[in-house]
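Colleague: Structure for the following, please:
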Amino acid sequence: MTWLQERKQFVKALLSNPAAIGAVAPSGPALAAAITASIPPNAGKVLELGCGTGVFTREMLRKGVDPARLVLVEQDEAMSSSLRTQFPQAAVLQVSAQELSRDSHPELDGIGAAICGLPLRNMSGAHHHRLLTAVFDAMAEGGSMELFTYGVRCPIAPGVLDACGLSARRVGFVPFNLPPASVFSLARRP
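Modeller: Reported below is the predicted structural model:
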């Protein structure tokens, strides 16, 4: 996908559903590098939520993640179609991330790591709880979910993290993104 095609696809999705996009521009290369930094090529299956134009996906492939081990979740129909074309070996699920479950999506079995590109600040605590429950139910012990936010604090409320048995820690700040972003890692508490 060319730079111009990516921008056109992003703007079209933004104009049709701004709350679902939650950004003013596609994530940049510095954020893609930061959010995928902890994903080793041998992580097992990697779940990516809110893939958009595939910026994070391309970075994982660049780092050696097997495309057949990717489970890409994107609700937007045009973006899902584009992801299927760009990454034909990956499993692409066109579904709301809050509706994920291993019962209805067997592709989730064996997830070793997750990346979240969803606009979490635009979601309720109940949505966060359903999302985290689904992700960590599918994830192997020791797995983590990396997410980003344009704020300085984790977008998941402490009460939701507690209810899910998770902890969050800030693992990076990316000043060279539009807008600047913080990266957090969520993991099960010991």
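
Colleague: When you work out contacts or count neighbours from here on, use the C-alpha atoms and nothing else.
Modeller: Fine.

Colleague: Between the two ends of stretch 15-32, how far is it?
Modeller: Using C-alpha to C-alpha, to the nearest Å, one end of stretch 15-32 lies 23 Å from the other.

Colleague: do stretch 170-182 as well
Modeller: Stretch 170-182 end-to-end distance (C-alpha to C-alpha) = 7 Å.

Colleague: Same check on stretch 149-158?
Modeller: Stretch 149-158 has an end-to-end distance of 15 Å (criterion: C-alpha to C-alpha).

Colleague: the helices in the chain, which residues?
Modeller: 3-16, 18-21, 29-35, 55-62, 77-86, 125-138, 158-164 (DSSP state H).

Colleague: buried residues in the second one?
Modeller: Residues Ala20, Ile21 are the ones in helix 18-21 that count as buried (16 or more other C-alpha atoms under 10 Å).

Colleague: what's the answer for the first one, then?
Modeller: With burial defined by 16+ other C-alpha under 10 Å, the residues of helix 3-16 counted as buried are Glu6, Gln9, Phe10, Val11, Ala13, Leu14.

Colleague: which one is Val183 nearest to, not counting chain neighbours?
Modeller: Distances taken as C-alpha to C-alpha, 6 or more residues apart in numbering put Phe148 closest to Val183, at 4.4 Å, once the chain neighbours are dropped.

Colleague: which residues does the one you found contact?
Modeller: Phe148 makes contacts with Ile35, Cys116, Gly117, Ala181, Ser182, Val183, Phe184, as judged by C-alpha atoms under 8 Å, 6 or more residues apart in numbering.

Colleague: Distance check, the nearest residue to Phe184 once chain neighbours are set aside against Met145.
Modeller: Counting by C-alpha to C-alpha, 6+ apart, Arg170 is the residue found nearest to Phe184 once chain neighbours are left out, at 4.3 Å. As defined by C-alpha to C-alpha, Arg170 lies at a distance of 12 Å from Met145.

Colleague: Pick out whichever of these two has more residues nearby.
Modeller: Of the pair Arg170 and Met145, Met145 is the one with more neighbours under other C-alpha atoms under 10 Å, namely 26 against 16.

Colleague: Contacts only, for the nearest residue to the more buried one once chain neighbours are set aside.
Modeller: The shortest distance from Met145 to any non-neighbouring residue, by C-alpha to C-alpha, 6+ apart, is to Ala114 (4.4 Å). When the contact criterion is C-alpha under 8 Å, 6+ apart, the partners of Ala114 are Val46, Leu47, Glu48, Leu49, Val135, Gly143, Ser144, Met145, Glu146.

Colleague: and this one, so I can compare the two:
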Amino acid sequence: MESVDEWIYVVDDDERVRNALSALLRANGRNVRSFASGREFLSAPRPDAVACLILDMKMPGMSGLEVQRFVTGDTQIPVVFVTGRGDVPSTVLAMKGGAVDFLTKPVDEQALMQAVDAALAKARELRRDVAEATVLQALYLTLTPRERELLPLLTKGLLNKQAAGMLGITEYTVQIHRGRIMRKMRADSFATLVRQASKLQLDEPPATASDA
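Modeller: From the prediction side, this is the model:
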């Protein structure tokens, strides 16, 4: 079942193609908004919802590849390209830019719907990742400066004694901080804490030390 909060945006300068794609998608129960140009799409307000973009490759003014660069840089909207005049270099650039699929006109209905399903699935995953990253960052910010110093040392595999020596504190203090870090980060195991630190990209401990 598709969510009412999921949208498909169709951008094509050819009105007949735009209307045909929109009608086809609506017939398959999708919410659709269509635009005649990339600039029109980029300037239009959009709801904060799972979405994908069906984008014509060759358009006057802003090309599909230019629109893709704006979209992938600022949003979590996967792109499906459609074109009647595709070429290999453009296809390569589109796929390197993260396009989910590349379809040629006239678009086959089954191929289109499969591409849309894949794009929306990717959009849901992207939004989940962003939401999880936001929560994880919020938890990290609850740590004290000393705990933020200690976290990457522990998750890199240093023993409590080794971490204590590096920070100039006692091993017992490390144990106390370690327990507090686990609780604040809501980590149910040390393996979970290691994965969290990896997602936070804590390659090095902060340069500024703090008192215990």
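
Colleague: Give me the TM-score for this pair.
Modeller: The TM-score (TM-score structural alignment, normalised by the length of the first structure) is 0.40; 111 aligned residues with a C-alpha RMSD of 4.3 Å.

Colleague: returning to that earlier point: now neighbour count and distance to Leu70 of the first structure too, for the contacts of Phe148 of the first structure, in JSON lines please.
Modeller: What follows is the contacts of Phe148 of the first structure, written out as JSON lines (neighbours: other C-alpha atoms under 10 Å; distance: C-alpha to C-alpha, whole Å):
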{"residue": "Ile35", "neighbour count": "28", "distance to Leu70 of the first structure": "15"}
{"residue": "Cys116", "neighbour count": "21", "distance to Leu70 of the first structure": "13"}
{"residue": "Gly117", "neighbour count": "23", "distance to Leu70 of the first structure": "15"}
{"residue": "Ala181", "neighbour count": "21", "distance to Leu70 of the first structure": "24"}
{"residue": "Ser182", "neighbour count": "22", "distance to Leu70 of the first structure": "24"}
{"residue": "Val183", "neighbour count": "23", "distance to Leu70 of the first structure": "21"}
{"residue": "Phe184", "neighbour count": "25", "distance to Leu70 of the first structure": "21"}
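
Colleague: Narrow the residues you listed to those in strands?
Modeller: Among the contacts of Phe148 of the first structure, the ones falling in strands (DSSP state E) are Cys116, Ala181, Ser182, Val183, Phe184.

Colleague: which residues does the closest residue to Phe56 of the first structure other than its chain neighbours contact?
Modeller: In space, and not counting its chain neighbours, Phe56 of the first structure is closest to Ala32: 5.0 Å by C-alpha to C-alpha, 6+ apart. Residues in contact with Ala32 of the first structure (C-alpha under 8 Å, 6+ apart) are Val55, Phe56, Glu59.

Colleague: Roughly how far does the last one sit from Leu70 of the first structure?
Modeller: Using C-alpha to C-alpha, one obtains 12 Å as the distance from Glu59 of the first structure to Leu70 of the first structure.

Colleague: the more surrounded of these two?
Modeller: Leu70 (25 against 19).

Colleague: And the more buried one, how far from Glu77 of the first structure?
Modeller: Distance, Leu70 of the first structure to Glu77 of the first structure, by C-alpha to C-alpha: 18 Å.

Colleague: try Leu14 of the first structure
Modeller: 13 Å.

Colleague: on that earlier part again, quickly name whichever of the contacts of Ala32 of the first structure is closest to Asp162 of the first structure.
Modeller: Phe56 (27.9 Å; C-alpha to C-alpha).

Colleague: Quick check: next helix or strand after the helix or strand encompassing Val92 of the second structure?
Modeller: According to DSSP states H and E, Val92 of the second structure maps onto helix 88-96. Heading C-terminal from helix 88-96 of the second structure, the first helix or strand you meet, by DSSP H and E, is strand 101-104.

Colleague: elements contacting that following strand?
Modeller: strand 79-83, helix 88-96, helix 109-140 (3 or more C-alpha pairs under 8 Å, 6 or more residues apart in numbering; DSSP states H and E).

Colleague: let's see 10 Å
Modeller: When contacts are defined as 3 or more C-alpha pairs under 10 Å, 6 or more residues apart in numbering; DSSP states H and E, strand 101-104 of the second structure sits against strand 50-56, strand 79-83, helix 88-96, helix 109-140.

Colleague: Now tabulate those in CSV and tack on distance to Leu151 of the second structure.
Modeller: Output for those, formatted as CSV (distance: least, C-alpha to C-alpha, whole Å):
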stretch, distance to Leu151 of the second structure
strand 50-56, 34
strand 79-83, 38
helix 88-96, 35
helix 109-140, 10
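
Colleague: just these: most buried one?
Modeller: Ranked by average neighbour count under the criterion mean count of other C-alpha atoms under 10 Å, these are headed by strand 50-56 at a mean of 27.

Colleague: what's the following helix or strand after that one?
Modeller: Counting by DSSP H and E, what follows strand 50-56 of the second structure is helix 64-74.

Colleague: about what we covered before: any common contacting residues for Arg170 and Met145 of the first structure?
Modeller: Phe184, Ser185, Leu186 (C-alpha atoms under 10 Å, 6 or more residues apart in numbering).

Colleague: Give me the neighbour count for the last one.
Modeller: Just to be clear, that refers to Leu186 of the first structure. Considering only other C-alpha under 10 Å, Leu186 of the first structure is surrounded by 21 other residues.
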